[in-house]
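Enquirer: only geometry, no sequence info:
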């Protein structure tokens, strides 16, 4: 084995030894969600920590569906996310292509406005946007209010 390949192997082992515990730390909360989803209601807040799932997942899921219509809510979330993604990709790619391809009066101002709105934190826009959508446009509790802003 050459010194170059042994150095590469050593770096690879060191990298895996460093990243494996980090991956386990990242995966632990996800694993605990699976474990908690199989526990009865009173077991989640018990003082001991259980690390292995129980056999109540189907019962818990049926109770969740009966109480909250969870599958319907997931369906709405997926529908809104897919619609928003398709519209965003379509509109932003068309705008980007037009701004890159054509020279027109005020192009610099349009680009500056777009970049200015991107740099604003969403918390600055959240309350005025909510007031505008809910009160002015009367779109509260509609899919349009989730997709358009």
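Expert: Now that the structure is in, tell me what you want to look at. Since we're looking at a predicted model, the values are computed, not measured.

Enquirer: going forward, measure contacts between C-alpha atoms and count neighbours the same way
Expert: OK.

Enquirer: For residue 90, see how far away residue 131 is.
Expert: 27 Å (CA to CA, to the nearest Å).

Enquirer: Residue 37: neighbour count?
Expert: By other CA atoms under 10 Å, the residues close to residue 37 number 20.

Enquirer: How much space separates the spatially closest residue to it that is not a sequence neighbour from residue 29?
Expert: Nearest non-adjacent residue to residue 37, counting by CA to CA, 6 or more residues apart in numbering: residue 57, 6.0 Å away. The gap separating residue 57 from residue 29 is 17 Å, by CA to CA.

Enquirer: Give me the more crowded residue out of those two.
Expert: residue 57 (17 against 11).

Enquirer: Can you tell me the element residue 127 falls in?
Expert: helix 122-131 (DSSP states H and E).

Enquirer: Can you point out the buried residues in that helix?
Expert: residue 130 (16 or more other CA atoms under 10 Å).

Enquirer: Take this one as well and set it beside the first:
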């Protein structure tokens, strides 16, 4: 004889939601790691940009701008990933905001550079996949307390 789950027990997290949590955590870690490594090797990165024909002050400013943006986006993605499993609806909205912002920023950087690096492709794929997972019906329903439809 099988036991019925108590009516007060919460439905399990849908697969799409788990995927979103894992991808946002991965994005957060990657972006923070990228920012930290870029900050540590700041002089070398600026020198490399200058050797490719970019003005030194413009290169330093661009590096600072992307470093700050990636740090804020990374911390925000980690926050959303930490609170989404706790069924916080604001964490889903924050995740949608941060993943869509990251996809746009990554796309603009690819277009500006007229080339895509392995990191930019990874960021693009992960951000779009996380965004799609956050926008699925099972994720919305699970946060609203409805049964999961995996």
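Expert: That came through fine. Every value quoted in this text rests on a predicted model; they were computed, and no experiment measured them.

Enquirer: TM between them?
Expert: The TM-score (TM-score structural alignment, normalised by the length of the first structure) is 0.33; 74 aligned residues with a CA RMSD of 4.4 Å.

Enquirer: re the thing from before, right, and the helix or strand after the helix holding residue 127 of the first structure?
Expert: helix 143-147.

Enquirer: Packing partners of that next one?
Expert: Using 3 or more CA pairs under 8 Å, 6 or more residues apart in numbering; DSSP states H and E, the elements in contact with helix 143-147 of the first structure are helix 70-101.

Enquirer: how about the longest helix anywhere in the second structure: buried residues?
Expert: For the second structure, the helix with the greatest residue count under DSSP state H is helix 56-83. Neighbour-count burial for helix 56-83 of the second structure, with 16+ other CA under 10 Å as criterion, is recorded at 59-60, 63-64, 67, 69-83.

Enquirer: What segments of the second structure are helices?
Expert: Going by DSSP H, the second structure shows helices at 15-40, 42-51, 56-83, 89-113, 118-134, 137-144.

Enquirer: And the helix holding residue 127 of the first structure, how far out from the chain middle?
Expert: In terms of CA atoms, centre = their mean, to the nearest Å, the gap separating the centre of helix 122-131 of the first structure from the centre of its chain is 19 Å.

Enquirer: So which elements touch it?
Expert: Helix 122-131 of the first structure packs on no helix or strand, going by 3+ CA pairs under 8 Å, 6+ apart.

Enquirer: Burial check on residue 65 of the first structure, number of neighbours?
Expert: 14.

Enquirer: for the strand or helix carrying it, which positions count as buried?
Expert: Counting by DSSP H and E, the element that carries residue 65 of the first structure is helix 57-68. By neighbour count on 16+ other CA under 10 Å, the buried set for helix 57-68 of the first structure is 57, 60.

Enquirer: Check the offset of it from the chain's centre.
Expert: That offset, for helix 57-68 of the first structure, works out to 24 Å (CA atoms, centre = their mean).

Enquirer: which strands and helices sit next to that helix?
Expert: Secondary elements touching helix 57-68 of the first structure (3+ CA pairs under 8 Å, 6+ apart): none.

Enquirer: Just want the angle from it to helix 70-101.
Expert: For helix 57-68 of the first structure against helix 70-101, the angle by axes from the mean of the first three to the mean of the last three CA atoms, to 10 degrees is 80 degrees.

Enquirer: for the first structure, which helix is longest?
Expert: helix 3-37.

Enquirer: List the buried residues in it.
Expert: Buried positions in helix 3-37 of the first structure, judged by neighbour count with 16+ other CA under 10 Å: 32, 34-37.

Enquirer: just stretch 76-95 of the first structure next, same as before
Expert: residue 84.

Enquirer: what's the distance between it and the middle of its chain?
Expert: Going by CA atoms, centre = their mean, where stretch 76-95 of the first structure is centred and where its chain is centred differ by 14 Å.

Enquirer: Understood, closing this out.
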